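[1] Pasting the sequence and the predicted coordinates here, then a few questions.
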Amino acid sequence: MDGLLIPAPFDVTRLAASAAFGLHGALLQQPGAESPDFADAVDDIAALIAGTYAKDGHEAHANPGEGAALDLWILGSSGGQSARVAGARGLPFAANYHVSPSNVLEAVEAYRAAFRPSDVLDEPYVIVSADVVVAPTDAEARDLASPYALWVHSIRSRLAAIPFPTPAEAAAHDWRPEDLDLVADRVDTQFTGAPGTVADGLATLQRVTGADELLITTITHDHADRVRSYDLLAEAWATTTPKPPPAPLGVEVGERAG
């Protein structure tokens, strides 16, 4: 899409049928329990922060938190309720390209279509997330990022992330075609390379989505490589784009995604 890779949607059928998925649900939700409506949950959180929460004539107060200068953000992985609620409430919205890249455009479009001005925002405000690994060369960055597929596979196959492997451990893994398919959308949309390579890719992401900010996540086996990745990207980005203001302290509320 205009230079940005929008992969096919992730098929959750295999994941939903797994024993791990059933265990996950059993641990997180009691039998017969009903999840609250998302819009109501957002309103409750906003009321607790503002100190105005009450139900059936009884007040409840969040301590700490009440009266704090917090920004309430909605995180969404599709054009579903999270995007619509964020827009209707006039709240800032974070679109989840790094986990659900296939849905990022529909998410931001649904948010903007639903947006109504509020005391918080006069116009829509969008953050888009991205997975990034930067190194001095494209080849080194690809090597540092090579364990990513194995790590994502552990999340999607068992709903439990393994410790992030080393490049050597990743190289020794024997991949089946169906396992590669399970992680292809995440691997193919990771921004990996030398500083200029990644900065150009992120500029495309920002342009196509119309993002006001990008939220960058970097994961490598060695912490020093991760810090260096951020430093290299910051230097490259600063040479081509204006420096954004410091991000305020925020609270994110979002849909769970695979």
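    In hand now; what should we look at? Numbering: from 1, shown residues only.

[2] Could you use CA atoms for every contact and neighbour count after this?
    Noted.

[3] mind listing the helices for the protein?
    13-16, 19-28, 38-50, 81-88, 104-114, 138-145, 148-158, 167-171, 177-188, 195-209, 223-238 (DSSP state H).

[4] which one of these is the most hemmed in?
    helix 81-88 (a mean of 24; mean count of other Cα atoms under 10 Å).

[5] helices or strands next to it in the packing?
    helix 38-50, strand 71-76, strand 93-95, helix 104-114 (3 or more Cα pairs under 8 Å, 6 or more residues apart in numbering; DSSP states H and E).

[6] Comparison target, given below:
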Amino acid sequence: MSNKKSLSDVKWSVLDLAPVVESGTVTESFQNTLDLAQHAEKWGYNRYWLAEHHNMPGIASSATSVVIGHVAGGTSKIRVGSGGIMLPNHAPLVIAEQFGTLDALYPGRIDLGLGRAPGTDQVTAQALRRDLGNMGDDFPYQLDELRTYLDPDRADSPMKVRAVPGEGQDIPIWLLGSSGFSARLAGREGLPFAFASHFSPDNTIPALELYRNTFTPSEVLEQPYAMVGANVVIADTDEEAARIATSLQQQFVNLVRGNPTKLKPPVASMDGIWSPYEKAALDQQLRTSFIGSPETVKAKLQAFLDETQADEIIVNGQIYDHDARLRSFQLLSEIVK
């Protein structure tokens, strides 16, 4: 693509994992989530998404639809949605009803982002699904079933089961992915696509190319619309941002070790916490993490945008101290104007 985009040309959004910090509670996590959402709305962010994860002590947004309602009820303009709902964990009818309810309560503000991974480990996936025969292979059929509940005109015959609320409501559906599967499906269906580049950087460009090359115009979109994820930690200096970012690094180390924990306080150095192998693995997996002062991060984000040519960037900020988290998102809003 020849037309270079500047940071002000694209939309900016927030991905919130509702972090539970080591010294905090889930109640405090939800209070902080709403506070960040209210600030994000004031600072001009486009949307505020929450993610479905399970069996993770440091992530409180497992009942994603409920938290979306909490955020939407405490804000007035910003779009609120899922980044994403892991559809194979649920009956499509239930998701149609839940998001139909949210859309009826907060008209024109709700997004439904869908993923096909379990959002957890295999043991927890079995507890969620009971039957592990479905590991996302039939995601296209689940997607079609969900879309048909929302729009019965898609059905070949009269619907015997109807989604109330949900039926006839115009709820934007996004496909989320960290590989090429959902990229191809989103392209084929003419839906907007969000790629999880914040933890799958190597697959970002191939997935975006696949999405754009397979895109078929639809009643939803005439042209492809791609959003990419990024981890961003901004502070007044590079050194302070690097210190704050050690909370994210510790969380990933523990996740790699199979021992997910609450978000830990930052440390002066990660030396002695991670092994050389773990450091190399995290450096690779967290390559789409932009950490530093406003000037440092602005240059890195522009290079990321040049590479991806994204239409929107959604930012995750796993920061231990809530005031520092607010400060990071405020500084980001200022450098992308």
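    Yep, that arrived. Just so it is clear, the structure is predicted and the values come from calculations on it, not from any experiment.

[7] And the TM-score between them?
    After superposition, the two chains reach a TM-score of 0.75 (TM-score structural alignment, normalised by the length of structure 1), with 217 aligned residues with a Cα RMSD of 2.5 Å.

[8] State the distance from residue 47 of structure 2 to residue 304 of structure 2.
    From residue 47 of structure 2 over to residue 304 of structure 2 the distance is 20 Å, taken as Cα to Cα, to the nearest Å.

[9] Residue 99 of structure 1 corresponds to which position in structure 2?
    By TM-score structural alignment, residue 99 of structure 1 lines up with residue 199 in structure 2.

[10] Apart from its chain neighbours, what residue comes closest to the counterpart of residue 133 of structure 1 in structure 2?
    Applying TM-score structural alignment, one finds that residue 133 of structure 1 aligns to residue 233 in structure 2. Among residues not flanking residue 233 of structure 2 along the chain, residue 291 sits closest, at 4.8 Å (Cα to Cα, 6 or more residues apart in numbering).

[11] Pull the number of nearby residues for the one you found.
    25 (other Cα atoms under 10 Å).

[12] Residue 147 of structure 1 contacts residue 163, doesn't it?
    No - using Cα atoms under 8 Å, residue 147 of structure 1 is not in contact with residue 163, being 10.3 Å away.

[13] out of these two, which sits in the more crowded spot?
    Set side by side, residue 147 of structure 1 and residue 163 show more neighbours around residue 147, with 22 against 9, by other Cα under 10 Å.

[14] Structure 2: which residue goes with the more buried one?
    Mapped onto structure 2 by TM-score structural alignment, residue 147 of structure 1 lines up with residue 247.

[15] Would you agree that match is in contact with residue 317?
    No - when contacts are counted by Cα under 8 Å, residue 247 of structure 2 is not listed as touching residue 317 (10.3 Å).

[16] Identify the residue range in structure 1 corresponding to the longest helix seen in structure 2.
    Counting residues, the longest helix in structure 2 under DSSP H turns out to be helix 26-42. Per TM-score structural alignment, helix 26-42 of structure 2 has no counterpart in structure 1.

[17] which helices and strands sit right next to that helix?
    helix 64-73, helix 322-335.

[18] Can you tell me which residue is spatially central in structure 1?
    residue 96 (3.8 Å; Cα atoms, centre = their mean).

[19] Now do the contacts for it.
    By Cα atoms under 8 Å, 6 or more residues apart in numbering, residue 96 of structure 1 lies in contact with 75, 76, 77, 78, 104, 128, 129, 130.

[20] And residue 61 of structure 1, by the same measure?
    Contacts of residue 61 of structure 1 (Cα under 8 Å, 6+ apart): 48, 51, 53.

[21] Just give me the match in structure 2 for residue 69 of structure 1.
    So, by TM-score structural alignment, residue 69 of structure 1 is matched to residue 170.

[22] From residue 217 of structure 2, how far off is that match?
    From residue 170 of structure 2 to residue 217 of structure 2 the distance is 18 Å (Cα to Cα).

[23] For structure 1, identify the residue most remote from the centre.
    residue 57 (37.6 Å).

[24] and it, what is it in contact with?
    Residue 57 of structure 1 sits next to no residue when contact means Cα under 8 Å, 6+ apart.
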